[in-house]
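> got a sequence here, can you build the structure:
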Amino acid sequence: MTSKARKRVVLPTRPAPPTVEQILEDVQGALPSDPVFTSFTPQSLEEISAPQEIEDPEAERERQYQQSRSYVAMNHRLQLACGLLKQKCEELRQAGDNLEQDILEMKQRALLGAQGSSCLPSMDSSG
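Here you go, the predicted model:
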């Protein structure tokens, strides 16, 4: 029988993480067409951070109203999910308790079965 011994592959050591200066240098040297930075162009970052001028107070009120409705709906869904999670957690805890109880019962039966079989006289065919 031939046994093939597997050679253990030695992996190269992990390189040290880059320093802050190296990261900043990489970011500053990146091209504008770099896929990592295309969604966050300076123009879009300015739009995000710039305060929006309110042109129409009625439109702003409507936007805030819709935002509030969305928040209330999400909060309601979150509360329902939290209740469901608590219920499932309790069911899981109960299943764990039942499993522990079943394991204890099985151990006791196995122990009683082992004791019962050792008490029985052995049947010898020589007699």
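> CA only for contacts and neighbour counts going forward, please
Fine.
> state which helix of the protein is the longest.
The single longest helix within the chain, with elements called by DSSP state H, is helix 57-119.
> elements contacting it?
Applying 3 or more Cα pairs under 8 Å, 6 or more residues apart in numbering; DSSP states H and E, we find helix 57-119 packed against no helix or strand.
> which secondary structure element contains Gln43?
Element membership for Gln43, per DSSP states H and E: helix 42-49.
> got the buried residues for that helix?
Neighbour-count burial for helix 42-49 flags no residue at all (criterion: 16 or more other Cα atoms under 10 Å).
> that helix packs against which elements?
Using 3+ Cα pairs under 8 Å, 6+ apart, no helix or strand is in contact with helix 42-49.
> contacts for that helix?
Helix 42-49 has contacts (Cα atoms under 8 Å, 6 or more residues apart in numbering) with no other residue.
> mind listing what's buried along stretch 81-90?
With burial defined by 16+ other Cα under 10 Å, not one residue of stretch 81-90 is counted as buried.
> what number of residues lie near Arg93?
Other residues near Arg93 come to 12 when the count uses other Cα atoms under 10 Å.
> against Leu99, how distant is it?
10 Å (Cα to Cα, to the nearest Å).
> cool, His76 as well?
Counting by Cα to Cα, the gap from His76 to Leu99 is 35 Å.
> how about Ala73?
Per Cα to Cα, Ala73 is found 39 Å from Leu99.
> I have a second one here; can you model it like the first so I can compare?
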Amino acid sequence: MTVSIDEVSVENFHDFVRIYEGNSTTGKLLKSITSQVNHQVLNITTKTVLIVFLTDQSITDRGFHITVKARVVPDDPSMGYGTWTVIRIVGIILIILCLLIIYTRPWIQKRRDQNKTEQQPKPPQEEEPTNLFAD
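This is a model prediction of the structure:
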């Protein structure tokens, strides 16, 4: 999940925007913002995030604008999407090669058997005796 902090403009030390992992304030505090912040991005690996706004209501300011986007995260974040694509392609190629070996093996064996049969010497055929004293 990506949390884009587009703008936070709140009273310094009296108003806060806090971002927690999970769905309660007992989760890990990822960011606590007071005063002004612009254009920060947090990449979060949990499925839920909690955004809490705390104020003393004494002074007003612009407030905050935060965008949250869900995205697919690989099992191992250190491996990029390109690596997973290469792994998938190699896997598909290996499957195709295995299928080729499995399905062409009987055909290759049949061809070998035919070649062995053709290469075996043929037994000599008996010739009919010719009669040299024929009438």
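> would you pull the TM-score for this pair?
Here the superposed chains carry a TM-score of 0.34, computed using TM-score structural alignment, normalised by the length of the first structure; 69 aligned residues with a Cα RMSD of 4.1 Å.
> and Leu29 of the second structure, how many neighbours does it have?
14.
> need the three-state assignment for the closest residue to it other than its chain neighbours.
Of all residues not flanking Leu29 of the second structure in the chain, Tyr20 sits nearest, at 4.5 Å (Cα to Cα, 6 or more residues apart in numbering). Recorded secondary structure, Tyr20 of the second structure: strand (DSSP: H, G, I helix; E, B strand; the rest coil).
> I'd say Tyr20 of the second structure and Leu42 touch.
No - proximity of Tyr20 of the second structure to Leu42 does not meet the contact threshold set by Cα atoms under 8 Å, at 11.2 Å.
> quick one: which of these two has more around it?
More neighbours surround Tyr20 than the other of Tyr20 of the second structure and Leu42, with 20 against 14 (other Cα under 10 Å).
> show me where the second structure has its strands.
Applying DSSP state E to the second structure gives strands spanning 2-9, 16-21, 29-33, 36-43, 49-54, 63-69.
> adding distance to Ile95 of the second structure, write those out as a markdown table.
Putting these into a markdown table (distance: least, Cα to Cα, whole Å) gives the following:
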| stretch | distance to Ile95 of the second structure |
| --- | --- |
| strand 2-9 | 35 |
| strand 16-21 | 40 |
| strand 29-33 | 43 |
| strand 36-43 | 35 |
| strand 49-54 | 40 |
| strand 63-69 | 36 |
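> okay, those strands, which one's buried deepest?
Among these, ranked by average contacts under mean count of other Cα atoms under 10 Å, first place goes to strand 16-21 (a mean of 20).
> okay, the angle between that strand and strand 49-54?
Counting by axes from the mean of the first three to the mean of the last three Cα atoms, to 10 degrees, strand 16-21 of the second structure lies at 160 degrees to strand 49-54.
> just checking, what packs against strand 16-21 of the second structure?
For strand 16-21 of the second structure, the packing partners by 3+ Cα pairs under 8 Å, 6+ apart come out as strand 29-33, strand 49-54.
> Val90 of the second structure: which of these is closest?
When those are compared by Cα to Cα, strand 49-54 sits nearest Val90 of the second structure, at 36.0 Å.
> quick check: angle from the closest one to strand 63-69?
Going by the same axes, to 10 degrees, strand 49-54 of the second structure makes 180 degrees with strand 63-69.
> picking up where we left off before, adding distance to Gly63 of the second structure, write the helices and strands packed on strand 16-21 of the second structure out as CSV.
Formatted as CSV, those follow (distance: least, Cα to Cα, whole Å):
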stretch, distance to Gly63 of the second structure
strand 29-33, 11
strand 49-54, 9
